[in-house]
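Engineer: need a structure here:
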Amino acid sequence: MRPGTGSFTEFLAAAEPHLLPQRPIDPYSGPAGSGPDVPHATTIVAVTCADGVVMAGDRRATMGNIIAQRDIEKVFLADSHSAIGIAGTAGLAVEMVRLFKLELEHYEKIEGVRLSLDGKANRLATMIRNNLGAALQGLAVVPLFAGVEDSFGSRGTAPMPATGPGRIFSYDVAGGKYEEHDYFAVGSGSVFARSALKKRYRPGADLATAVRYTVEALYDAADDDSATGGPDLTRRIFPVVVAVTTTGAVRWSDEAVGAVADAVVTGRMQNPGG
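Structural biologist: Sure, this is the predicted structure:
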């Protein structure tokens, strides 16, 4: 109970290290970079807009040439004004997201204030860097982080409205952090998603238009990448969409995203190329 670091990971490493999600990988279990055959999550897109930023992810997880899961969730609320999407090894990525959310809560409880958006992005970079050993064995985690600046008052005061435009941060497997502008995508279908966004993106679009951009980009990614799942109209499985604005981060309902997906699919019936 003595005062210490504001990092939950460092606290847990000292108090109960066995509870950390990272596990040592036996370097002699196989050739470098091979890794076990585990589910992988793909494609995440993020788009800035006049109100903030929108992040969306498809619902498919693959294990080699097998569809491991059709309705996995890859986009999460990190806190009240940020979102995180995962690509890479699904199990490790989900554990990293849970630990990251605990990090943000722990810091606020210990320090009495919230981390800035840059501070959150830097903390996530450190967590990715700590997973480098597993990444070299083929268990890489490459998230996408986005949000708006959360202006929180000094210790003991009420939170103030968030200000500033939406921002997007991408990472590499070594923990390198890069701020992206306007839009970005990660995952196996990211090349196709970014190509679609390059044609469709318009600065200053409203929130509904930005959501349409992300759904169309994921549709195009699924059209060319077998590891990316498009809207499943039969099972009613649609992308997970999170909108982060100055009033907070909100996950769109399946019904709302489904209406956008239905409109996109209907349009592609007339013009398959978009």
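
Engineer: Please count neighbours and contacts with C-alpha atoms only from this point.
Structural biologist: Will do.

Engineer: ok, which stretches of the protein are helices?
Structural biologist: With DSSP state H as the criterion, the chain has helices at 8-15, 90-111, 117-130, 132-136, 190-200, 207-224, 254-270.

Engineer: Before we compare anything, build this one as well:
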Amino acid sequence: MDRASNQRGVLTTGTTTVGIVTKEGVVLATDRRVTAGYYIAHRKGKKIWKIDNHVAATMSGAVADVQMILNELTHLAMDYKINHQTPIPIRTLANYASVIMFYSRPMIYIAHMIIGGVDGEEGPVLYAVDWYGSFTREDRFMSTGSGSPTAFGVLEDGYRDDITLNDAVKLAIRAVKAAMLHDPGSGEGVDVITITKESGYSEVQV
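Structural biologist: Purely as a prediction, here's the structure:
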């Protein structure tokens, strides 16, 4: 996750984030390295944002842009729960993030997120939202950031439709670690969380 683009105007988004869907819930995993171009700005950056107990998001892109959007989503989730006495649908959050980024044009927000969790309408689900305002539902897995090509290879090889939550955690860790070996923008360890209907948001010790 970068703090800025380089002087030639080429966007560099150094990070690896992963999301996996299982029948039991979802898994989100990221590396910890925060970069500004080729400079390592922080070695213990948190790139998983808890929006509510049933939903969280990964962070990729420019730090300030992603934090602003996720703050908005967190406030929306709180307001929705107060007014409707039920957790906000995850699709609603993804759609709202899409609207924020789409209508920022031509000065786009440099943000790419995986929004994942479990709700009563869709069960375990992931949504990928990019800086153009596009959002798509992902039924299996997703990865973003400069390490994503390597992570996708590991995910494609290891994912199966009947994967358990525990095996998905192991696969997510393996995908991020593989990316860290090949991508200079990713490193410093792995953070992992799970979200299930029974337990909600839980951090996994790696």
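
Engineer: Can you tell me which of the helices of the first structure is most buried?
Structural biologist: Neighbour counts averaged per stretch over the helices of the first structure are highest for helix 207-224, at a mean of 23; criterion: mean count of other Cα atoms under 10 Å.

Engineer: okay, and that one goes to which residues in the second structure?
Structural biologist: Helix 207-224 of the first structure corresponds to residues 165-182 in the second structure, going by TM-score structural alignment.

Engineer: likewise stretch 46-65 of the first structure?
Structural biologist: Going by TM-score structural alignment, stretch 46-65 of the first structure sits over residues 19-38 in the second structure.

Engineer: now swap in stretch 167-186 of the first structure and tell me
Structural biologist: By TM-score structural alignment, stretch 167-186 of the first structure lines up with residues 125-144 in the second structure.

Engineer: Same list, the helices of the first structure, but as TSV with distance to residue 64 of the first structure please.
Structural biologist: Converted to TSV, the helices of the first structure look like this (distance: least, Cα to Cα, whole Å):
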stretch	distance to residue 64 of the first structure
helix 8-15	32
helix 90-111	13
helix 117-130	23
helix 132-136	17
helix 190-200	18
helix 207-224	16
helix 254-270	27
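
Engineer: out of these, nearest to residue 69 of the first structure?
Structural biologist: Each of the helices of the first structure was scored for nearness to residue 69 of the first structure using Cα to Cα, and the closest is helix 90-111 (10.6 Å).

Engineer: Can you list the helices and strands that that closest one packs against?
Structural biologist: helix 8-15, strand 75-79, helix 117-130 (3 or more Cα pairs under 8 Å, 6 or more residues apart in numbering; DSSP states H and E).

Engineer: Between these, which one is closest to residue 195 of the first structure.
Structural biologist: It's strand 75-79; of these, that one is closest to residue 195 of the first structure (Cα to Cα) at 21.0 Å.

Engineer: Can you tell me what sits against the closest one?
Structural biologist: Identification of contacts with strand 75-79 of the first structure by Cα atoms under 8 Å, 6 or more residues apart in numbering yields 44, 55-57, 83-86, 97, 100-101, 104, 240-242, 249-251.

Engineer: List the buried residues of that strand.
Structural biologist: 75-79 (16 or more other Cα atoms under 10 Å).

Engineer: so where in the second structure does it end up aligned?
Structural biologist: Aligning strand 75-79 of the first structure against the second structure (TM-score structural alignment) gives residues 48-52.

Engineer: How far does that stretch sit from its chain's centre?
Structural biologist: 9 Å (Cα atoms, centre = their mean, to the nearest Å).

Engineer: Now do the same contact list for residue 51 of the first structure.
Structural biologist: 165-166, 206-207, 244-246.

Engineer: Now the spatially most central residue of the first structure. Nearest residue, chain neighbours left out?
Structural biologist: Centroid check for the first structure by Cα atoms, centre = their mean gives residue 85 as the closest residue, at 1.0 Å. Closest residue in space to residue 85 of the first structure, ignoring its immediate chain neighbours: residue 75 at 4.2 Å, by Cα to Cα, 6 or more residues apart in numbering.
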